[in-house]
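A.B. asks: have a look; sequence and predicted model below, questions after that.
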Amino acid sequence: MNIRIISCTVLAVLYAVAGVLHLIVPAPFVAIVPDWVPAPTSVVILTGIAEIFGAVGIGQPWSCRLRSTAAWGLAAHALCVWPANVQHMLLDLARPEHGLGLAYHIPRLALQPVLIWWPLWAARVTAWPFRPRT
C-alpha cells in the first residue's frame, strides 16, 4: 500500500477523533484558547467541525481536488491552533507543579510544522523534501 494513502488514512482518523473530542468534551480545549480569541467555546466547536470535515476530505479516495482542499484546510488549521498550544504550555508552566511540563510541550510545539506539512505531502500537494521519481 502507498505510504501517502496510509498517511491520509492516519490523518483522517486522528482528525476525526480530535474533532469529535472538541464537540463532546470542549472544556479542556476552551481552557487553552488565548484570551485574545473571541467566543472561545464557539471557536472550539467550529474547530471540531473543521477537523471532522478535514478528516472526511483527506480520507476519501475518489477526489484528488477534495483531498487537496482538505489538506490545505488541515494545514491552515494546524497553523491556527499553534497559539492555543503555546497558551497551553504557558498555563501549564505557571502551575506550581508545572502541569505536563516541558518534556510534553516542547516536542508538541516542535511537531506543529510537521502537522502543517504532513497533510500537504500526503495529499500530493507537495513532494518536499523528497525528490519526485523520474
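C.D. replies: Looks like it arrived, so ask away. Numbering: from 1, shown residues only.

A.B. asks: alpha carbons only for contacts and neighbour counts from here, please
C.D. replies: Noted.

A.B. asks: so what's the residue nearest in space to the middle of the chain up against?
C.D. replies: Here the mean C-alpha position of the chain is nearest to the C-alpha of residue 78 (C-alpha atoms, centre = their mean), at a distance of 4.2 Å. Residues near residue 78 by C-alpha atoms under 8 Å, 6 or more residues apart in numbering: 112, 115-116.

A.B. asks: next SSE downstream of the strand or helix carrying residue 43?
C.D. replies: If you go by DSSP states H and E, residue 43 is part of helix 40-59. Remark: after helix 40-59, the chain's next helix or strand is helix 64-80, criterion DSSP H and E.

A.B. asks: ok, structure two:
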Amino acid sequence: MRTDSTLDLPLVGLAALFLGSGTLHLVRPQVFEPIVPPQLPEPRKIVEVSGVAEIVCGLGLLHPKTRRIAGLASAALLVGVLPGNVQMSVDAGKRAHRKRTPKSAAFFAGTLARLPLQWPMIKVALRAGKGTDA
C-alpha cells in the first residue's frame, strides 16, 4: 500500500455529493427536517449541523493534507445520517401505501434503492481515511 495524494473519481464524486447535499441542507432545510427521526430533538438544528458537516467533509476530502481526517469524519457522518435515510424510507413507504399512486411508489422504491448505496460511499471515505490506494 502506498500513500496516495491524488484525487480519483470515487473520491471526487463523494466530495461533490457532500458539497451539494450540504449546501441543500442549508438552503432548503425544510426538505430534510421530516426525515430527522422523531426521537431526536430540534430537527432544524440537526439539519443545519449535518449540512455544515457535509460541506466541511467534502472540502476536506479534496485536499491531501486534510483527506485522511476528512475521510474518517465522512465515514462517521455517513453512518450517522443512516437513521435519517431509513426514516425517509419508512415515511415514503407509509405514504405509498396510503396514496397508492405510481409516483409515491416510485419515490418509495428510490428511497429503498438509496440505502445500500451508503456502503460504497462509506468504503470510499474509509479508503481516504487510511490515506492509501487500498
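C.D. replies: Cool, got the structure. Keep in mind that this is a model prediction, so the values were computed, not measured.

A.B. asks: elements contacting the helix holding residue 43 of the first structure?
C.D. replies: Using 3 or more C-alpha pairs under 8 Å, 6 or more residues apart in numbering; DSSP states H and E, the elements in contact with helix 40-59 of the first structure are helix 3-24, helix 27-31, helix 64-80.

A.B. asks: quick one: that helix to the second structure mean distance?
C.D. replies: With mean C-alpha distance after the TM-score superposition for the first structure, helix 40-59 of the first structure departs from the second structure by a mean of 0.5 Å once superposed.

A.B. asks: so that helix matches what in the second structure?
C.D. replies: Under TM-score structural alignment, helix 40-59 of the first structure corresponds to residues 43-62 of the second structure.

A.B. asks: show me what counts as buried in that stretch.
C.D. replies: Neighbour counts over stretch 43-62 of the second structure (16 or more other C-alpha atoms under 10 Å) mark 43-44, 46-48, 50-62 as buried.

A.B. asks: mind checking which of the contacts of residue 78 of the first structure are in helices?
C.D. replies: 112, 115-116 (DSSP state H).

A.B. asks: neighbour-wise, which one of those leads?
C.D. replies: residue 116 (20 neighbours; other C-alpha atoms under 10 Å).

A.B. asks: pull the contacting residues for it.
C.D. replies: Residue 116 of the first structure touches 74-76, 78-79, counting by C-alpha under 8 Å, 6+ apart.

A.B. asks: that one maps to what in the second structure?
C.D. replies: Under TM-score structural alignment, residue 116 of the first structure pairs with residue 122 in the second structure.
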